[in-house]
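> return a 3D structure for these sequence lines:
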Amino acid sequence: MTTPTRITTPFTRDNTAADVVEGIDLTGRRVVVTGGASGIGVETARALAAAGAEVTLAVRDVDAGHRTAADITATTGGAALAVARLDLSDLDSVAAFTDAWTGPLHVLINNAGVMATPETRTPRGWELQFATNHLGHFALALGLHDALAQADDARVVSVSSSAHLRSPVVFDDLHFRERPYEPWEAYGQSKTANVLFAVEGTRRWAKDGITVNAVMPGGIRTGLQRHQSKEQMDALLAAASANGTAITWKTTEQGASTSVLLATSPLLKGIGGRYFEDNAEALPHTPPTRTGVAAYALDPDAAATLWEVSADLVAR
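As a prediction, the model looks like this:
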């Protein structure tokens, strides 16, 4: 079997979302950004809107969404953004969003997420991080499949994390019903699921002109860390430094760049099922680094199993 050529680009970790989309005209292309009212979602939406895309911010807090839309409009010379409510932990909310969508969708950026939360369960009994970060986005993509299939070169961007290195998907106990709950393991499992979704999503949907890739945006100080106290974050950073894997923070504009690259670059046309970081396809993970992609996150058998399990869960 021929090994696929690794994708590299002229851009690095220091480039911004505006840098990678410069010169690309997105006029007429329709984009959904989940979690587009905070963190890197704002800068992802801003760069895409500035390039001419018709951007919809899919957000839990609609008021925050409208404030963000107004800010982006003011900073991009008048780009108009739509705002729609979406709570990924609530499948009724996901269904309402997908049922309301009409016409083609060229780019879906599954950006929203929660991180290292206290043990919390949805009304269906699902662990919150797996439910929000994976199952909600999985149901969203399924519901928007036909809209994506109507587009030319439709792309789905699945925002993962280097935290996927903390845990594979534990199929025997997805929701921590048997094993003790550990916030970072739960987060890591959900982020591995984001990568596996890209693998199987591309395998199933490439024939429909849809590709899916996963992205590690980098370490960015955003509201994603809101469930961690200062003491917890300090301890995490100290442990990383002691292990020789100190976190180098990015700005939100830099953190959004790889998502925007995957959504827009001609270099990614027809490319899917891969994991990117710092504007290039990641190399295999080599401990003790915090970079690269774990082999279990790209395992096609695990990806196929996750798809079937997830489809069964969201269909109930």
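
> every contact and neighbour count from this point should use C-alpha atoms.
Will do.

> and the strands in this protein?
For the chain, the strands defined by DSSP state E occupy 30-34, 54-59, 82-85, 107-110, 154-159, 210-216, 275-277, 280-281.

> closest to residue 97 out of these?
Ranking those by distance to residue 97, with C-alpha to C-alpha as the measure, places strand 82-85 first at 7.2 Å.

> just the buried positions in that closest one, please.
By neighbour count with 16 or more other C-alpha atoms under 10 Å, strand 82-85 contains the buried residues 83-85.

> same deal with stretch 232-251?
Those would be 240, 245, 250-251, for stretch 232-251 by 16+ other C-alpha under 10 Å.

> list the contacts of it.
With contact meaning C-alpha atoms under 8 Å, 6 or more residues apart in numbering, stretch 232-251 is reached by 14, 218-221, 288-290.

> try 7 Å this time
218-220, 289-290 (C-alpha atoms under 7 Å, 6 or more residues apart in numbering).

> what is the nearest of the residues you listed to residue 312?
Nearest to residue 312 among those, with distances taken as C-alpha to C-alpha, is residue 218, at 32.1 Å.

> disregarding residues adjacent in the polypeptide, which is nearest to that closest one?
Closest residue to residue 218 apart from its sequence neighbours, by C-alpha to C-alpha, 6 or more residues apart in numbering: residue 255 at 5.8 Å.

> quick revisit: next, format the buried residues of stretch 232-251 as TSV and append distance to residue 279.
Converted to TSV, those look like this (distance: C-alpha to C-alpha, whole Å):
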residue	distance to residue 279
240	23
245	20
250	13
251	15
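
> from those, which is closest to residue 172?
So of these, ranked by how close each gets to residue 172 (C-alpha to C-alpha), first place is residue 240, at 29.6 Å.

> quick one: the closest one and residue 288, what's the gap?
When C-alpha to C-alpha, to the nearest Å is the yardstick, residue 240 and residue 288 sit 10 Å from each other.

> go on, residue 275?
19 Å.

> the more surrounded of the two?
residue 275 (30 against 10; other C-alpha atoms under 10 Å).

> please generate a structure for the following sequence too, so the two can be compared:
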Amino acid sequence: MATRTGITSPFTSRSTAADVIAGIDLTGRRAVVTGAASGIGVETARALAGAGAEVTLAVRDTAAGDRTAKDIRATTGSEGVRVAALDLADPASVRAFTAAWHGPLHILVNNAGVMAAPESRTPQGWELQFATNHLGHFALTIGLHEALAAAGGARVVSVSSSGHLFSPVVFDDLHFTERPYDPWLAYGQSKTANVLFAVEAGRRWATDGITANALMPGGIQTNLGRYMDDASMRLFMTHLQAVLGEGTPLPEMSFKSVEQGAATSVLLAASPLLDGISGRYFEDCNEAPPHQPGTNTGVAPHALDPEAAERLWQVSERLLD
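As a prediction, this is how the structure comes out:
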């Protein structure tokens, strides 16, 4: 329901994807979930398939995707689970995926990502986290726009993070060519880009009946954290302290299960509570309030800035041209 404090639901941080999808029938709907061979992507795909959707697991490792698809079929009884190759850091791979798609697409969950990766660049010179987390998903969604528009009421779900609080999109140095590379600032910038993309896609595509929203899934111990060594963790804490403010005690780390981590993605992808809602940022199955000093929750103003959202869209188009 819509209130002055945002969109609310009966679900919480402890709700699971199964809780959120209960009673929803997605028969006849088609969905794509990127990064669906591990982590919350698996549980997102499982929930959608269990509700009757035809689900495509868009993955880099198709062998892992095949194993996941077999598992989802076994647990849901759905035969409508397929696997397709997709490397978001490779524009040619994204083009091949979109060119092979035929017919309408009702749900696109842009879930895949890398976090706090060591400095690395694509052959185009793009910083890897920005290239994977934002540019790849931007190109994918643009390439599938016709399919989304054909669906009528299609939804785009952009998996962001509270890491967006670490950095706005730094348009003057997107790829860390002028400043020292910082894996957490690069991650934060890419996660801000995920929210800004949802803001601008929602605006541009409203007349096509397409809605787009972003979310923070919560802390989940998955393969996403594979670069989290002691040095990375110390740097993370430094940035977190900067967000909280000097003197504010660091919060205790708490984690969700992968089933709980997928809940907000599934809510945005399938719940009737989100009909017609677009350009928002959610956490713990509810629209997030504005970020407040002394906290590491809520959404930063720089992530919802419509001017930054439009500029990012234009810059992204030029990079991919």
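
> superposing both, give me the TM-score.
The TM-score (TM-score structural alignment, normalised by the length of the first structure) is 0.96; 313 aligned residues with a C-alpha RMSD of 1.7 Å.

> map the residue nearest to residue 218 of the first structure onto the second structure.
Using TM-score structural alignment to pair residues, one finds that residue 255 of the first structure aligns to residue 261 in the second structure.

> residues near its match, how many?
30.

> hang on, it packs against residue 40?
Yes - counting by C-alpha atoms under 7 Å, residue 261 of the second structure touches residue 40, with 6.0 Å between them.

> ok, residues contacting stretch 217-225 of the first structure?
Everything outside stretch 217-225 of the first structure that qualifies as a contact, by C-alpha under 7 Å, 6+ apart, is 39, 114-115, 161, 247-252, 255-256, 258, 277.

> now do stretch 55-62 of the second structure
Here stretch 55-62 of the second structure has contacts from 30-37, 45, 49, 65, 80-87, using C-alpha under 7 Å, 6+ apart.

> how about residue 181 of the second structure, nearest residue that isn't a chain neighbour?
Looking at residue 181 of the second structure with C-alpha to C-alpha, 6+ apart, the closest residue is residue 119, at 6.6 Å.

> how much space separates that neighbour from residue 174 of the second structure?
In terms of C-alpha to C-alpha, residue 119 of the second structure sits 13 Å off from residue 174 of the second structure.

> need the contact list for the counterpart of residue 281 of the second structure in the first structure.
Counting by TM-score structural alignment, residue 281 of the second structure corresponds to residue 275 in the first structure. Taking C-alpha under 7 Å, 6+ apart, we find residue 275 of the first structure in contact with 195, 213-215, 281-282, 293.

> give me the neighbour count for residue 75 of the second structure.
The number of residues near residue 75 of the second structure, taken as other C-alpha under 10 Å, comes to 12.

> err, residue 125 of the first structure, not the other one
Around residue 125 of the first structure there are 11 residues (other C-alpha under 10 Å).

> equivalent analysis for the one 10 residues further on, please.
Per other C-alpha under 10 Å, the neighbour tally for residue 135 of the first structure reads 26.

> in contact with it, which residues?
With C-alpha under 7 Å, 6+ apart, residue 135 of the first structure has these contacts: residue 310.

> hmm, 10 Å instead?
Listed by C-alpha atoms under 10 Å, 6 or more residues apart in numbering, the contact set of residue 135 of the first structure reads 88-91, 126, 128-129, 141, 190, 193-194, 307, 310-311, 313-314.

> same thing with residue 129 of the first structure?
With C-alpha under 10 Å, 6+ apart, residue 129 of the first structure has these contacts: 89, 113-122, 135-136, 175, 183-184, 186-191.

> then residue 266 of the second structure?
Contacts of residue 266 of the second structure (C-alpha under 10 Å, 6+ apart): 16-21, 43-48, 109, 157, 285.

> could you do residue 6 of the first structure as well?
With C-alpha under 10 Å, 6+ apart, residue 6 of the first structure has these contacts: 274, 280-283.

> just residue 257 of the first structure next, same as before
Contacts of residue 257 of the first structure by C-alpha under 10 Å, 6+ apart are 11-21, 40, 43-44, 47, 217-218, 263, 277-279.

> ok, back up a step: in PyMOL, how would I select just the buried ones from the contacts of residue 129 of the first structure?
Those of the contacts of residue 129 of the first structure that count as buried under 16+ other C-alpha under 10 Å are selected in PyMOL with:
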select buried, resi 89+113+114+115+116+117+135+136+175+183+184+186+187+188+189+190+191
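
> what about residue 65 of the second structure, how many residues nearby?
Residue 65 of the second structure - counted by other C-alpha under 10 Å - has 24 other residues nearby.

> what sits closest to it if chain neighbours are left out?
Leaving aside its sequence neighbours, residue 65 of the second structure is closest to residue 37 (4.9 Å, by C-alpha to C-alpha, 6+ apart).

> pretty sure the one you found sits against residue 112.
Yes - assessed by C-alpha atoms under 10 Å, residue 37 of the second structure is found in contact with residue 112 at 9.4 Å.

> is it true that residue 182 of the first structure touches residue 120?
No - Residue 182 of the first structure sits out of contact with residue 120 when judged by C-alpha under 10 Å, with a separation of 11.4 Å.

> overlap in contacts of residue 240 and residue 288 of the first structure?
With C-alpha under 10 Å, 6+ apart, residue 240 of the first structure and residue 288 have no common neighbours.

> what's the longest helix along the second structure packed up against?
Taking DSSP state H as the criterion, the second structure has its longest helix at helix 183-204. Judged by 3 or more C-alpha pairs under 10 Å, 6 or more residues apart in numbering; DSSP states H and E, the packing partners of helix 183-204 of the second structure are helix 128-129, helix 137-143, strand 155-159, strand 211-216, helix 230-244, strand 281-283, helix 301-304, helix 306-320.
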